[in-house]
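1. how would this look folded up:
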Amino acid sequence: MTDDPETPERRDRLIDIMLDEKSISHNSPEVQHERKVAIFDLLEENTFMLANGTPGPFRLHLEIVENRLAFHVAQDDGAHAMTFLLSLSPFRKIIKDYFLVCESYYAAIKSEPPSRIEALDMGRRGLHNEGTQLLQQRLQGKISVDFDTARRLFTLICALHWKG
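-> Take a look at the predicted model:
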């Protein structure tokens, strides 16, 4: 996005993300930091459109309700645009595997040779891409996001589950 006053503001994007405080556990400062970074990265650059044609930009409120991630989407002025519930069950194995690989990766950084670190990093990125593609599929017909936005949303979903 540019600062040129002649350029209209992009409407197919998120301008705010809020997490329901009751849905997330407050464990460590590191976990809180990871969530903040995930939100910051997502807001920096994203493409987010509703399939029903409601114009943006949008505000997103995420809430976990009975093992579902609720996407409460509002327009810039706060007007309700849609609510969509996404089952988290299909993500369980990917998230679990992702955390295991991340744990191994961070441990390897301390003492393993570069070849081991690179292999773990490739596995980590592969699982992240798998989660991203699954998220795009699960949002299809409701919310349209590009790959990078889905990737950042998957990072946020992981950050919501990270116990630290």
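
2. contacts, neighbours, all on C-alpha from now
-> Noted.

3. which helices and strands sit right next to the longest helix that the chain contains?
-> Longest helix of the chain, by residue count under DSSP state H: helix 114-139. On a contact count with 3 or more Cα pairs under 8 Å, 6 or more residues apart in numbering; DSSP states H and E, helix 114-139 meets helix 92-111, helix 147-161.

4. tell me the angle it makes with helix 92-111.
-> In terms of direction (axes from the mean of the first three to the mean of the last three Cα atoms, to 10 degrees), helix 114-139 departs from helix 92-111 by 160 degrees.

5. now the other sequence, so there's something to compare against:
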Amino acid sequence: MNAAPSQRLERIELPDSAPLPSPYAEADRTQAVADLLMANRFDPEGLPGGPYALHLSLREGRLIFDIRDTADQPLHALMLALGPFRRLIKDYHMVVESHERAVTEGGNESSIQAIDMGRRGLHNEGAELLARRLHGRVELDFETARRLFTLVCALHQRI
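-> Here you go, the predicted model:
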């Protein structure tokens, strides 16, 4: 990724709460965090150079981006209404459950691939929506937006 070394996330904090409903979902969340920390572009408008720590949470129907410095000092909090994401999150969860069921029940390869294509399409749509909603406030690349959307879906599953 072409991120300046400082315009990135160095740490992601998610609320400690009930585990995700399946090991598959937990692995998806863990992989998204690992991939994000390996490579990302996160450049909040008007903030001093990073790297940054991001405390990501859901509260009262809002997605909270609590951006902090690496010493965990608050820099800025962004709140996005969750409403525009609800349909995508619901559809994404249904497709992920279908994929998990097909894999664990030994479904045929072509149906698993078709489900996976649908999952990727919803994932991409969620990433594009997240990037649009953050436009002008946080600059991110597509892969960072995809991984953050995975975490938004994981947070939503815990509600």
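
6. list the contacts for the equivalent of residue 129 of structure 2 over in structure 1?
-> Using TM-score structural alignment, the partner of residue 129 of structure 2 in structure 1 is residue 134. Applying Cα atoms under 8 Å, 6 or more residues apart in numbering to residue 134 of structure 1 gives the contacts residue 91.

7. same deal with residue 8 of structure 2?
-> Residue 8 of structure 2 is in contact with 40, 41, 42, 43, 50, 51, 52, counting by Cα under 8 Å, 6+ apart.

8. structure 1: which residue goes with that one?
-> Residue pairing (TM-score structural alignment): residue 8 of structure 2 is matched to residue 13 of structure 1.

9. swap in residue 147 of structure 2?
-> Aligned by TM-score structural alignment, residue 147 of structure 2 pairs with residue 152 of structure 1.

10. state the number of residues packed around the nearest residue to that match once chain neighbours are set aside.
-> Counting by Cα to Cα, 6 or more residues apart in numbering, residue 152 of structure 1 lies nearest to residue 42, which is 5.5 Å off, once chain neighbours are set aside. Residue 42 of structure 1 has 24 neighbouring residues, counting by other Cα atoms under 10 Å.

11. what residue in structure 2 is paired with residue 42 of structure 1?
-> Taking TM-score structural alignment, the alignment pairs residue 42 of structure 1 with residue 36 from structure 2.

12. ok and whichever strand or helix holds its match relative to helix 142-157, angle-wise?
-> Secondary structure assignment for residue 36 of structure 2, by DSSP states H and E: helix 23-38. For helix 23-38 of structure 2 against helix 142-157, the angle by the same axes, to 10 degrees is 140 degrees.

13. run through who's touching helix 23-38 of structure 2.
-> Outside helix 23-38 of structure 2, the residues touching it (Cα under 8 Å, 6+ apart) are 9-12, 19-20, 100, 144, 147-148, 150-151, 154.

14. buried only: go through the residues you listed for me.
-> 9, 10, 11, 12, 20, 100, 144, 147, 148, 150, 151, 154 (16 or more other Cα atoms under 10 Å).

15. tell me the secondary structure at the counterpart of residue 56 of structure 1 in structure 2.
-> The equivalent of residue 56 of structure 1 in structure 2 is residue 50 (alignment by TM-score structural alignment). Residue 50 of structure 2 falls in the coil class when you classify it by DSSP: H, G, I helix; E, B strand; the rest coil.

16. figure out how far the helix or strand following the helix holding residue 36 of structure 2 is from the centre of its chain.
-> Next in sequence after helix 23-38 of structure 2, counting helices and strands by DSSP H and E, comes strand 42-44. Centroid displacement of strand 42-44 of structure 2 relative to its chain, using Cα atoms, centre = their mean, to the nearest Å, is 15 Å.

17. again with stretch 98-111 of structure 1
-> Distance of stretch 98-111 of structure 1 from the chain centroid (Cα atoms, centre = their mean) equals 21 Å.

18. and that stretch, what's buried?
-> Applying a neighbour-count criterion of 16+ other Cα under 10 Å, the buried positions in stretch 98-111 of structure 1 are 98, 99, 101, 102, 104, 105, 108.

19. which position in structure 2 aligns with the second one?
-> Alignment note (TM-score structural alignment): residue 99 of structure 1 maps to residue 93 of structure 2.

20. thanks a lot, catch you later.
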